[in-house]
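> Mind looking at a prediction? Sequence and model below.
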Amino acid sequence: MVLALVVGCGAGLGAIAFRWLIETFTHLLSGHADYSDAGHAPHPEAPWLGPWFVVLAPVVGGLLYGPLVQRFAREARGHGVPEVMYAVAHRGGRIAPQVAVVKALASALCMGSGGSVGREGPIVQIGSALGSTVGGVLRIPEDRRRLLVACGAAGGIAATFNAPLAGVFFAMELILRDFAVESFGAVVLSSVTASVIGRAVLGDEAFLTLPPFHVDHLAQYGLFAVLGVVAGAVGVAFTRVLYLVEDACDWAWRGPEWLRPGAGGLLLGGLLLALPQMYGVGYPVLENAIEGRYALGFLVLLLVGKIVATSLTIGVGGSGGVFAPSLFLGAMAGTAFGVSAHQLLPAVAGAVGAYGLVGMGAAFAGAARAPITAVIVLFELTGQYSIILPMMLAIVLATLTGRLLSRDTIYTLKLRRRGIDLDGARLTSPLSAATVREVMDGPPATLAGTMPLADAADILARSRHGALPVRSREGRYLGVVTARAVAEALTEPEPALEMQTTPRVVADLAERLPAVTADAPLAGAMHSLVAADAAGLPVLERGSGEPVGWLTHQTVLGTLHGAVPAGPVEPATTHRGPAPG
């Protein structure tokens, strides 16, 4: 809890610094607080360039952050969240400390110079790197380090968007992918701490200021349901185009990677010259659309333009998130749907802006398949509780649509393209398909039941198993004798040797350990091996009950590491008398 509090403080301060960097670079490179709402205005410091300066702004930004990312932290390229998911699932929560600084600078430069990306990916990676660094400095166990990574992600989201609940559920649903009670408390504490710090500096207002919306007719729920399906499909289309453009950029670029953002900035600059509303995040444009200030055709143009602009920004090596662009796309698709519905059903459709607001959450849910996060995010970003029911309906349908149309989300697809399957790692194991026969050692030497204990002690001392099977004079399997049992019998006090119950031969100490059959699944045999008070267990053939092998902890560990050890097999020699001196 103390460490969660520390990480929350750091994430809150990091979010404030990150917001300041974005505002500074945006004003420096565009001359405006948000150029997406400035039309084709020239840069105040270079009026002689006219609106053409937007062609150069992405180039300048790319030439600055391209070498920075290539030299110090290549994982800072792209939208960031998949890298954090991979670190939590496969690297014990280890993230390089320099990622926080490099990601903050690179993303702020990218957005400030016109990159059409969002803040959530960078702040998640920044906060997560901070949590990982705290865990690494204090050398805490991996499970706690993963939790601190999630605490950092939650704190960053909470402080940046003034959305403490959204930060919690984003971290639990997308980063940890788990809702364990012990994790929930730490993540909540970090999110609340970061949010308090953020509100103290950035204010305590909803991130988006929109007019109130209401559902005025029951038939509107049917329209919102259709919108959920449409917006979910838009989210999947955005995912597909994003990675298609990235593949195209990989195929086309043949120069050094550090130069790629600068060269690709020319393409992005040309798009910004034609459609300046794509500059940066574009929240003012989103608000204008929901308030009904754009015609249907222009809404569709903004929808297509945002998909291309964001995909191009990421494809050329830019740094920024895809959460805000997915909200933008949902707002455009939802508002366009609302305009169409109002034209067809003017007496039923209701306010156009309500469809834009619901579309925001539905598009994100379709792309990320995180319905809980989508509902909470939309409520906290807009403060619109009055349409929570149609919002939940549309988001659930958008999530189902996304699942039907695509196996992966916008975050997991990036990892799958690298050969990493997060869901498969959670559901499969090297033990899932193996049988005991595939990993067992050969049968060890067998002791005769009539062998004196002193002779058996010598053989057990030379055996690597610490226990050996025992057979009767007729060759029947009696059980197993352990080195510890023989040693304890040989060290009995002298008076006890006169008692009839004192063990004198190996058969007197033979015991039936929980045996496993050769064709049994290895995963099930693990339970017997762990419960047994022995170094290994005999493997019996089903039906005959004869020992055919030996299962040890070492053989199982070898399977878990992907290499089943053959191991030296002791000769299956049957001792029927005293061992030779």
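The structure has been received and is ready for your questions. Numbers count the residues shown, from 1 in each chain.
> Only C-alpha atoms from now on, for both contacts and neighbour counts.
Fine.
> what sits against V304?
Neighbour list for V304: empty [criterion: Cα atoms under 8 Å, 6 or more residues apart in numbering].
> Tell me how far the strand or helix carrying it lies from the chain's centre.
With secondary structure defined by DSSP states H and E, V304 is part of helix 296-315. Put simply, helix 296-315 sits 27 Å off its chain's centre (Cα atoms, centre = their mean, to the nearest Å).
> Can you mark which positions in that helix are buried?
296, 299-300, 302-303, 305-315 (16 or more other Cα atoms under 10 Å).
> Among the residues you listed, which one lies nearest to F161?
T310 (20.2 Å; Cα to Cα).
> Now the closest one. Nearest residue, chain neighbours left out?
S116 (4.9 Å; Cα to Cα, 6 or more residues apart in numbering).
> helix/strand/coil for the one you found?
At S116 the chain is in coil, as set by DSSP: H, G, I helix; E, B strand; the rest coil.
> Please give the centre-to-centre distance between whatever helix or strand L189 lives in and its chain.
Assigned by DSSP H and E, L189 belongs to helix 181-202. Offset of helix 181-202 from its chain centre (Cα atoms, centre = their mean): 20 Å.
> now the residue at minimal distance from the centre of the chain: how far from Y411?
Most central in the chain under Cα atoms, centre = their mean is M85, positioned 2.6 Å from the mean C-alpha point. From M85 over to Y411 the distance is 9 Å, taken as Cα to Cα, to the nearest Å.
> for comparison:
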Amino acid sequence: MPKNTIHRLLSPLLLWRLRHVNDRVYLIVVSILVGIVAGLAAVLLKTSVHSSQELLYSWVPEQYRVFALSFYPIIGVALTVLFTRYVLGGNLSRGIGPVIYNIARQGSIVPRSKLYSQLVTSFLTVTFGGSAGLEAPISVTGSAIGSNTARVLRIGRRERRLLTGCGAAAGVAAIFNSPIAGVLFAVEVILSELSAAYFVPLLISSATATVVSKALYAGQPFVLITTSWPVEAVPFYLMLALFTALLSVYMIRVYFWADKFFERQRGTFRKVLLGGLALGLLVFIFPPLYGEGYNIVQLLLGGHASQLVDGSLFSVYRDDSVWLVLLVAAGSMLLKVAATTITIGAGGNGGMFGSSLFAGALCGFIFARLINLSGLYPISEVHFIVLGMAGTLAGVVHAPLTGIFLIAEITGGYAMFVPLMVVTSVSYLITRYFEPYSVYTRKLVQRGVYVHQDRDRGLLAQLDLFQLVQTDFQPVRPTDTLGELVNTFRHATRNVFPVVDAEGHLHGVVTLDTVRDALFDDEHYTTTRVRDLMIDPPAVVRPDDTITDTLRCMEELGAPALPVVNGHDRYVGFILKSTILANYRRQLIKESEV
């Protein structure tokens, strides 16, 4: 239905609302609506993926299953690429990073295509064994639901931002049946700052989605009943935090290294073939890498770690050796991030959220099993498995509160709150020391989009530097004479003149102050050239410079304006400090509007 038609049909309802329903109540009602729709989307995705996986699994005889599991992923990635190219026009925008960008730079306007694109592509990828999680796609879908609901209902900019967060919170809450974790995920990852009054719509949306999920689908994947934890184990909690922090740093760095590798590859179907074969090989050697991996976590929590070897090449040597199990666990833990990145880089869709939980569970298991084998102190492997999940999630996503409450809610381990706080906080702090930005925000920061820094920096980051460039500065040639320069001065409105050659390259600048004495030297009007009078600018702004860096440079140099060049070092114009500050003020007013 066309957008104008929708607005025309809704106009009487919106007018009635303005007369009879106050803004706060209306926002709560809309947040409930967003929670219902996002919850239904999460249930649809989870149910369809799990049902389809069981169907694919049952088709293949057991003796050929390992070969099928190695071949399925390339089919899923290929189908995802075909859908992306021929239905979405090649534009998928994977992951949560683009949504954070939509909020930071585009007024929380999430493209309508994300209402369905993330669901379909993640379904195709993960159903066929793509080694990635469904949390990011459903979170993006929820954000799109919230954003576009606000647009259709003509809700203001700030409320649209809130409803975008409500959708993300509802999606995560519905997947795990964990409403508090959904809210905290939205606050820590999606929204850079939040007024305390806005927690109510977030809580309501998240709780609504959880109710929908509970009613239609048992979305809570893990169950753990525990009543206490030993104080004597605190040193081991700290040691585990260190290991999960190192694992988090490793995962972030490998993720972006592999991401750059795939960006350098040319040809869509070459990526599909290369990535599909690599992923198939990894799954063939380490079958736990197939799909999300939550079934493996459930095996660990159930005390069935020996089944990690089932279906792998190592099963032919199986003699119930604990070292063989640890070898498969360690290989799967270290290669999970590679499998996820290959899945995404080859053209599939998924996220690092579930992969972090998977790798963290294996990390906790390996650590606990080694401590128990050493005889130092008997510790609960189940406790350390869930603590490893929380610590790794906190490090990779930079969301310690989400890690604490998610694990507490989905495992029923509220008695583990203190160990959870110890492991997640230490893991987060150590990871952030080595990797200041999360797996979701690092690429955005490289593009100059600061989303979780101070408010001033965040507002500046929303400005587009090249849109602020002033192009009314009169350029002069290096070969122009002093007389020609004087004639240019007579008709100019600026007192700075860029010196540009015929190819458009910037050679320097001429200002009235630097040539004031020469202006009165009539004898040299025909012999003195502009190249003899020009000076180097204090600095030059290039395409990869951010607004924040440019403003800082101006402050340090005391320069009111700096020349700007493009990627080919050709002159574009000047950026003025006054222009930056004026646009910053307008952005501040816009953000403060109710």
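Here it is on my side, so go on. Model, not experiment: these values are computed from the prediction.
> re the thing from before, can you name the element that comes right after the helix holding L189 of the first structure?
helix 220-252.
> Compute the inter-axis angle for the helix or strand that that next one is followed by and helix 220-252.
Using DSSP H and E, the helix or strand that follows helix 220-252 of the first structure in sequence is helix 260-274. Angle, helix 260-274 of the first structure to helix 220-252, by axes from the mean of the first three to the mean of the last three Cα atoms, to 10 degrees: 130 degrees.
> Who are the packing partners of helix 260-274 of the first structure?
Contact here means 3 or more Cα pairs under 8 Å, 6 or more residues apart in numbering; DSSP states H and E; on that basis helix 260-274 of the first structure packs against helix 53-72, helix 296-315.
> Export these to JSON lines and append columns for distance to E173 of the first structure.
Below are those laid out as JSON lines (distance: least, Cα to Cα, whole Å):
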{"stretch": "helix 53-72", "distance to E173 of the first structure": "28"}
{"stretch": "helix 296-315", "distance to E173 of the first structure": "24"}
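> nearest to G152 of the first structure, of those helices?
Using Cα to Cα and comparing those, the one that lies nearest G152 of the first structure is helix 53-72, at 21.2 Å.
> Which residues does the closest one contact?
29-30, 42-43, 46, 75-77, 98-99, 102-103, 105-106, 109-110, 112-115, 257-266, 268-270, 272-273, 317-318.
> Tell me which stretches of the second structure form strands.
496-500, 506-511, 561-565, 571-576 (DSSP state E).
> Could I get those in CSV, plus columns for distance to R253 of the second structure and mean neighbour count?
Shown next, in CSV, are the strands of the second structure (distance: least, Cα to Cα, whole Å; neighbours: other Cα atoms under 10 Å):
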stretch, distance to R253 of the second structure, mean neighbour count
strand 496-500, 42, 23
strand 506-511, 38, 20
strand 561-565, 32, 22
strand 571-576, 35, 22
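> Quick one, which of those strands gets closest to I547 of the second structure.
strand 571-576 (9.8 Å).
> What is the closest one packed up against?
strand 561-565.
> and the strand it packs on, which stretch of the first structure?
Counting by TM-score structural alignment, strand 561-565 of the second structure falls onto no part of the first structure.
> and that strand, what other elements does it pack with?
Taking 3+ Cα pairs under 8 Å, 6+ apart as the contact cut, strand 561-565 of the second structure packs with strand 571-576.
> Map H90 of the first structure onto the second structure.
Match for H90 of the first structure (TM-score structural alignment): R105.
> what sits against G388 of the second structure?
240-241, 244, 357, 360-365, 423.
> Could you give the number of residues near the equivalent of P325 of the first structure over in the second structure?
Using TM-score structural alignment, the equivalent of P325 of the first structure in the second structure is S355. Using other Cα atoms under 10 Å, S355 of the second structure has 31 neighbouring residues.
> thinking S355 of the second structure is in contact with K336, fair?
Yes - between S355 of the second structure and K336 there is a contact under Cα atoms under 8 Å: 6.6 Å.
> what residues do the two have in common as contacts?
S131.
> follow-up on the earlier one: name the member of the contacts of G388 of the second structure with the most neighbours.
Of those, with other Cα under 10 Å as the count, T244 tops at 35 neighbours.
> which residue in the first structure lines up with that residue?
In the first structure, T244 of the second structure lands on A231 (TM-score structural alignment).
> How about L420 of the second structure?
Using TM-score structural alignment, L420 of the second structure pairs with M391 in the first structure.
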